[in-house]
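Trainee: take a look and give me a structure for this.
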Amino acid sequence: MKDYLSIGIQAAKLAGTIIQDRIGTISTDEITQKSVSDYVTDVDVTSEKTIIEHIKKFFPSHQIMAEESSNSYQKTEYLWIIDPLDGTTNFIHGFPVVAVSIALMHKGNIVIGVVYDPTRDELFYAEQGSGAFLNENRIKVSSIKNASLSLISTGFPFRNKQYIDQYMKIFRELLYSVSDLRRPGAAAIDLAYVASGRVDGFFEFALSPWDIAAGSILIKEAGGTVSDFEGAETYLKTGHIIAGNPEIHLFLVNKIRNYFL
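Mentor: Coordinates of the predicted model:
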């Protein structure tokens, strides 16, 4: 798997250079609205093309699932799952929370994950069975067990307004139960921060596979737990995800599942 990881890292850094050069400089004629509160820029497209071309140069037979082009799931031995620019709204506004997210699925299992934050030059990566790392330093999820001391990251269901009422009830309950909540605006960063212990847990509704595939293996290899709202393994299909160190993950599952029974 080492070659796969190396190529994934190279591709992420190539895309990261494109993003860093353009953050906060996008003009309105470079922005397309895909749906309500969902945008794509020329940089998203260029970043994705760069990543795919780099991967295909080394692995031409591998299949691609990417946000801006080939975004349908295919049953295949090797599938790269790519978000070329997570946090596009942040990027447009020059808000420096953005990431490139690249994962490799082998026979249905995520085996490689790379999340690169070009604004901080922070490279998070993991390989199945080999641990998780930030810029070559091994990372672990936090050791906080008491939910009242925990810092929880989340994302608003801005593309899926049908979940707003449930989300606000959960948000309110958690606000009285944890130390505080954060909303950075890029799920790949949220998950990388869980893996590195910067936050203790994370939850969000209805994400896409490219938002969470790489981050999920980061957390697992860092000693954390990832699941759907029922505590099961369907998060790549449903997009409903809870992640955290084992104790905070269980706390979040017990809080959130009640709203989906």
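Trainee: for the rest of this, base every contact and every neighbour count on C-alpha atoms.
Mentor: Will do.
Trainee: and the contacts of stretch 139-154?
Mentor: Here stretch 139-154 makes contact (Cα atoms under 8 Å, 6 or more residues apart in numbering) with 131-133, 177-184, 190, 194-204, 219, 222-224, 244-245, 247-248, 251.
Trainee: narrow those to those in helices?
Mentor: D190, V194, A195, I219, E247, I248, F251 (DSSP state H).
Trainee: mind checking how far the residue of the chain most remote from its centre is from D21?
Mentor: Within the chain, the residue lying farthest from the chain centre (Cα atoms, centre = their mean) is D29, at 27.5 Å. Per Cα to Cα, to the nearest Å, D29 is found 18 Å from D21.
Trainee: what do you get for L5?
Mentor: Here the criterion is Cα to Cα. By it, L5 lies 24 Å from D21.
Trainee: neighbour count: the two, which is higher?
Mentor: More crowded of L5 and D21, by other Cα atoms under 10 Å: L5, with 20 against 12.
Trainee: can you pull the contacts of that one?
Mentor: Counting by Cα under 8 Å, 6+ apart, L5 touches I112, G113, V114, E127.
Trainee: again, but for I242
Mentor: For I242, counting by Cα under 8 Å, 6+ apart, the contacting residues are G201, F202, F203, E204, V226, S227, D228, F229, H249, L252, V253.
Trainee: what about the helices in the stretch 51-200 of the chain?
Mentor: For the stretch 51-200 of the chain, the helices defined by DSSP state H, counting those that start in this stretch cover 88-93, 164-175, 187-195.
Trainee: would you mind finding the most buried of those helices?
Mentor: Comparing the helices of the stretch 51-200 of the chain by mean neighbour count (mean count of other Cα atoms under 10 Å), helix 187-195 ranks first with a mean of 30.
Trainee: sequence B follows; please return its structure for comparison with A:
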Amino acid sequence: MQQSVYLQTALAAARAAEDVIRRYWAEGVEVRLKADQSPVTEADVAAEQAIRQVILEAFPTHGFYGEETGRTREGAEYTWLIDPIDGTKSFIRRTPFFSTQIALMQGERLLLGVSNAPLYGEMAWAERGAGAFVNGLAVRTGEVTALADAAISLGNIKSLAQGEGWARLGDIVAGVNRTRGYGDFCHYHMLAAGQLDLVIESDLNILDVAALSVIVEEAGGVFTTLDGGAIGLETGSVLAAGTRALHTLALDRLRAD
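Mentor: Got it, this is the predicted structure:
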């Protein structure tokens, strides 16, 4: 299916960021801490600037919400959601589990997503109504509907691991076939490709998963917050599954009294 000009621009922006990231990966970077004590590097800032240049040259009236530069043109019909290096800690520690996340939102509806993990060797993308792709090949989620047959991956679960949430998560983990912790972009790419069946995370933000939510949904999966809510700008958690039936089972256990 033909790609829209929006998706073409997002892919071009991801490739521009990849050029920057690969250069800094080879040369090394200095690390500083932001106000929230999370790390940021020159590579994060430069990659976001590269993305910003490509997107706003193409669509100067669109809003832009970047991890490093914040929001501009609030109230615009279209807003781009950008995390130039999602997984900065992995980048700093020289592991390939980091990615560039680019999504486009019209109003409150996410239209497309690009997730590029250059050192891991995967670029995934999706556009509403056009399917999901990894490295140019169409992907589909798996068909598992029972927890006993499911492979689950856990990401950031610090807040879920407190109070009753820990017992509810434990009930799910005890009931599945296999448990892993791939994290970041990786387990969402795997979910979209049918290599995993369920992903749970309790501590993230919309810039981490906006693009990935479109990719998983266009691959046939279900992508919500841990309480079953829709993905939006205030999203802080994820329950994603390859099938509606599996998502319902996991959601019921997370909501159990």
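Trainee: TM-score of the superposition?
Mentor: Here the TM-score for the pair of chains, by TM-score structural alignment, normalised by the length of the second structure, is 0.89; 253 aligned residues with a Cα RMSD of 2.3 Å.
Trainee: in strands, which of the contacts of L5 of the first structure appear?
Mentor: With DSSP state E as the criterion, strands contain I112, G113, V114, E127 from among the contacts of L5 of the first structure.
Trainee: between these, which is nearest Q10 of the first structure?
Mentor: Distance to Q10 of the first structure across these (Cα to Cα) is lowest for V114, with 9.9 Å.
Trainee: my read is that the closest one contacts A126, right?
Mentor: Yes: the criterion here is Cα atoms under 8 Å, and V114 of the first structure meets it with A126 at 6.7 Å.
Trainee: got a winner among the contacts of I242 of the first structure for most neighbours?
Mentor: In terms of neighbour count, G201 stands highest of the contacts of I242 of the first structure at 34 neighbours, by other Cα under 10 Å.
Trainee: can you find the partner of that residue in the second structure?
Mentor: Alignment note: G201 of the first structure maps to L198 in the second structure; criterion TM-score structural alignment.
Trainee: which helix runs longest in the first structure?
Mentor: helix 2-22.
Trainee: can you give me the buried ones in that helix?
Mentor: Applying a neighbour-count criterion of 16 or more other Cα atoms under 10 Å, the buried positions in helix 2-22 of the first structure are 4-5, 7-16, 18-20.
Trainee: excluding its backbone neighbours, what's nearest the equivalent of G107 of the second structure over in the first structure?
Mentor: When the first structure is aligned by TM-score structural alignment, the residue opposite G107 of the second structure is K107. Distances taken as Cα to Cα, 6 or more residues apart in numbering put E77 closest to K107 of the first structure, at 4.8 Å, once the chain neighbours are dropped.
Trainee: over to H106 of the first structure?
Mentor: Nearest to H106 of the first structure is Y78, by Cα to Cα, 6+ apart, at 4.8 Å.
Trainee: would TSV of the helices of the stretch 51-200 of the first structure with distance to I212 of the first structure be doable?
Mentor: Putting these into TSV (distance: least, Cα to Cα, whole Å) gives the following:
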stretch	distance to I212 of the first structure
helix 88-93	15
helix 164-175	19
helix 187-195	6
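Trainee: mind checking which of those is nearest G155 of the first structure?
Mentor: With Cα to Cα as the criterion, G155 of the first structure lies closest to helix 187-195 of these, at 7.2 Å.
Trainee: chain center to that closest one: distance?
Mentor: Helix 187-195 of the first structure has its C-alpha centroid displaced from the chain centroid by 6 Å (Cα atoms, centre = their mean, to the nearest Å).
Trainee: which strands and helices sit next to it?
Mentor: If contacts are counted by 3 or more Cα pairs under 8 Å, 6 or more residues apart in numbering; DSSP states H and E, helix 187-195 of the first structure sits against strand 99-106, strand 109-117, strand 201-204, helix 209-221, strand 241-244.
Trainee: quick one, it and strand 109-117 angle?
Mentor: Taking axes from the mean of the first three to the mean of the last three Cα atoms, to 10 degrees, one finds that helix 187-195 of the first structure is oriented at 100 degrees with respect to strand 109-117.
Trainee: got the contact list for helix 187-195 of the first structure?
Mentor: Outside helix 187-195 of the first structure, the residues that touch it by Cα under 8 Å, 6+ apart are 86-87, 97-101, 115, 117, 124, 132, 139-142, 153-155, 184, 199-202, 211-212, 214-216, 218-220, 222-224, 243-245.
Trainee: could you do stretch 47-59 of the second structure as well?
Mentor: By Cα under 8 Å, 6+ apart, the residues outside stretch 47-59 of the second structure that reach it are 9-10, 12-14, 16-18, 20-21, 62, 64, 66, 68-69, 82-85.
Trainee: go with 10 Å
Mentor: Contact with stretch 47-59 of the second structure is made by 5-6, 9-21, 24, 42-43, 46, 60, 62-69, 78, 80, 82-85, 100, 102, as judged by Cα atoms under 10 Å, 6 or more residues apart in numbering.
Trainee: buried sites along that stretch?
Mentor: A47, E48, Q49, A50, I51, R52, V54, I55.
Trainee: now do stretch 231-249 of the second structure
Mentor: Of all the residues in stretch 231-249 of the second structure, those buried under the rule 16+ other Cα under 10 Å are 231-232, 235-248.
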